[in-house]
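# the amino acid sequence is not available; the structure is as follows:
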């Protein structure tokens, strides 16, 4: 049995979305999205930010 995973990303748009057409004439959109994560260092109590992760989105 097939399952679907649902992921919700919140981040910053890397560039304007572009619309493409496949061989069947169906349109889809493509864009890049940057997400970041941070955590509080247990020793110093300071917030540390991890490097951005870039995601290529199309659908």
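Done, it's in. Every value quoted in this text rests on a predicted model; they were computed, and no experiment measured them. Numbers count the residues shown, from 1 in each chain.

# for the rest of this, base every contact and every neighbour count on C-alpha atoms.
Noted.

# tell me where this protein has strands.
Remark: strands assigned in the chain by DSSP state E are 12-13, 18-21, 27-35, 38-40, 47-49, 53-58.

# closest to residue 4 out of those?
Checking the strands of the chain against residue 4 by CA to CA gives strand 53-58 as the closest, at 16.2 Å.

# distance check, residue 24 against residue 58.
Using CA to CA, to the nearest Å, we find residue 24 at a distance of 16 Å from residue 58.

# okay, pairing it with this:
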């Protein structure tokens, strides 16, 4: 038996990038930051940020493109995948590890035009 499941909670580092594939299906790319806080050997507090590439397809991609923006806090559940591609400069193969999202939940409240927190009607799983 094998399991490939990833769960991350973090903040978006940029607005979603939504594209349409030649097949007509939508795809969205998200950049997600997770933070780890710890104390080093000297007793000083430290923080480490890890960046994750998130990819979602179809209706989930459309919803993310419509409602998410930089800074939003999200829960992502999916699977890890590594794909191979040729470098644009022709210098060889490159590899990219991504999380293919199966579920994305919006965890924070959206801000309305006046800056006040508004209830987020899209906080349920997709």
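Perfect, I can see it now. Everything quoted here is computed from the prediction, not taken from an experiment.

# quick one: TM-score?
For this chain pair, the superposition-based TM-score is 0.68 by TM-score structural alignment, normalised by the length of the first structure; 56 aligned residues with a CA RMSD of 2.1 Å.

# quick one, which of the strands of the first structure gets closest to residue 6 of the first structure.
Of all the strands of the first structure, strand 53-58 sits nearest to residue 6 of the first structure, with 13.5 Å by CA to CA.

# so which elements touch that closest one?
Strand 53-58 of the first structure is packed against strand 27-35, with contacts defined by 3 or more CA pairs under 8 Å, 6 or more residues apart in numbering; DSSP states H and E.

# report the buried residues of the strand it packs on.
31, 32, 33, 34 (16 or more other CA atoms under 10 Å).

# verify the contact between the second one and residue 54 for me.
If I follow you right, that is residue 32 of the first structure. Yes: look at residue 32 of the first structure against residue 54 with CA atoms under 8 Å: they come within range, at 6.7 Å.

# show me the contact partners of stretch 29-48 of the first structure.
9-20, 49-59 (CA atoms under 8 Å, 6 or more residues apart in numbering).

# hang on, the earlier thing: of residue 24 and residue 58 of the first structure, who's got more company?
Shown here are residue 24 of the first structure and residue 58; by other CA atoms under 10 Å, residue 58 has more neighbours (13 against 6).

# relative to residue 19 of the first structure, how far out is that one?
Counting by CA to CA - residue 58 of the first structure and residue 19 of the first structure are separated by 9 Å.
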